[in-house]
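Colleague: have a look at this fold, sequence not included:
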């Protein structure tokens, strides 16, 4: 169980880091940087949400197989560093509400876009950053299909697969099964408990709920 927890933390924390690096950069570029392609790029990004994940599973598996990266954590972690459509959308909706005058003042003072993003925009986006971090962590923590597709060595299994294996092995032992389920669930409850205010504020700001 300890090994499964460690593997799950790796495949949950690294995607959070990758998402918080890549998605704000894309959202900032199409929202606050004046360039002609921004208004055309965002609809193209949104169009990728129309493609069901089931359709891309076989091509993605074949791609990672040809790259020789099966049975590693790379297929579960690396895509997050290239952005996710839904989280780019959330960041864009939030950044549209940020005052443009502050960013323009920073440009006049000689700050570059990366300096503006990490020194000005990031601190102003603390609520949506927390919201996305919690959502990504929960999604990766609960992910079952991804690890099942790409991981073959039992030493690399995550809690989702480990819990299923434990269920098959200890099906009559309901006390042990409930204990294992508690280990799987408690971290998510704790994270949401400590981050609920920022999480709800981020949801309200990006969705328009009052």
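Modeller: Yes, it's here. Just so we're clear, the structure is a prediction, and the values are computed from it rather than from any experiment.

Colleague: make it CA atoms for all contacts and neighbour counts henceforth
Modeller: Will do.

Colleague: spatially central residue in the protein, please.
Modeller: residue 136 (3.2 Å; C-alpha atoms, centre = their mean).

Colleague: would you confirm that that one contacts residue 18?
Modeller: No: at 10.1 Å, residue 136 does not count as touching residue 18 under the criterion of C-alpha atoms under 8 Å.

Colleague: what's the longest helix in the chain?
Modeller: Across the chain, the helix with the greatest residue count (assigned by DSSP state H) is helix 174-207.

Colleague: what about the nearest residue to residue 39 once chain neighbours are set aside, which SS state?
Modeller: Excluding the flanking residues, the one nearest residue 39 by C-alpha to C-alpha, 6 or more residues apart in numbering is residue 30, at 6.9 Å. Here residue 30 is recorded as helix under DSSP: H, G, I helix; E, B strand; the rest coil.

Colleague: the structure to be compared is supplied as follows:
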């Protein structure tokens, strides 16, 4: 029995190791290739050691991307949009989740079911009426169409936080009400502090979704100064050629903020995973 258990564990670890390598390898190869010259990117056979590594010009593609191609501005634009949308989504989703989880009102179940049902509607289905609406509001070529839809439509976040709020012991809420707290104070002083792991998880998901958004920037942004990183990546590709070394360097720059956000929030994510099954 012990030997069979060890064999099963070995198989699982081998599978996880192979899966991890397959997942990480594309990013690893992208970083290596960003330190290659244009002609060396598609060398056959591939060279594992970049030809510019630790040589003059090693960082030239990164400097060129950040300065000549205005990626510093694009980083700021994407950061502003992603952070604003994500923080707004935390507020709106947590308020809605608290109402659905802890308050009683007529039609609650039907409204929640309709909200969850919107998760099955693709963005492409609503993008035309959305474009016409924002055009009437005069929001074209502004950040508003990139922030407002994400800020106000958070069905997944509402569903996730509702499940967590329902697991909070009722004694905490009752004690706060006895102390004279209004529903809004109960939400802010009781539920929000204990929901930090779930809020951190939702922030990461919302940040990644907004950071990687491409459809809305393509539709709504015309000014070069308002471009996001996803739009900035497209300038390295034309009908006939692609600047692969610059595109790879720009892709590394684009991915790094996502890694940084996850690293700073992974403690809360792990806490949420460890306590998600614990109910009071």
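Modeller: Yep, it's here. All of these numbers come straight from a predicted model, not from anything done at the bench.

Colleague: the counterpart of the residue nearest to residue 39 of structure 1 in structure 2: neighbour count?
Modeller: Correspondence of residue 30 of structure 1 to structure 2, assessed by TM-score structural alignment: residue 100. Neighbour count of residue 100 of structure 2, defined by other C-alpha atoms under 10 Å: 22.

Colleague: hang on, the earlier thing: post-alignment, the longest helix of structure 1 versus structure 2, mean distance?
Modeller: After superposition onto structure 2, helix 174-207 of structure 1 sits on average 2.5 Å from its aligned residues (mean C-alpha distance after the TM-score superposition for structure 1).

Colleague: and for residue 48 of structure 1, nearest residue in space, chain neighbours not counted?
Modeller: Residue 48 of structure 1 sits nearest to residue 85 (C-alpha to C-alpha, 6+ apart), 7.2 Å away.

Colleague: correct me, but that neighbour touches residue 43?
Modeller: No: Residue 85 of structure 1 is beyond contact range of residue 43, at 10.5 Å (criterion: C-alpha under 8 Å).

Colleague: those two - which one has more neighbours?
Modeller: Using other C-alpha under 10 Å as the criterion, residue 85 of structure 1 and residue 43 rank with residue 85 on top: 18 against 10.

Colleague: SS state for whichever residue in structure 1 pairs up with residue 142 of structure 2?
Modeller: Residue 142 of structure 2 maps onto residue 72 in structure 1, with residues paired by TM-score structural alignment. Recorded secondary structure, residue 72 of structure 1: coil (three-state DSSP).

Colleague: contacts only, for residue 72 of structure 1.
Modeller: With contacts defined as C-alpha atoms under 8 Å, 6 or more residues apart in numbering, residue 72 of structure 1 is in contact with 150-151, 156.

Colleague: for it, give its distance to residue 53 of structure 1.
Modeller: Distance check for residue 72 of structure 1 against residue 53 of structure 1: by C-alpha to C-alpha, to the nearest Å, it reads 20 Å.

Colleague: how deep is residue 181 of structure 1 tucked in, by neighbour count?
Modeller: Using other C-alpha under 10 Å, residue 181 of structure 1 has 17 other residues around it.

Colleague: good, wrapping up.
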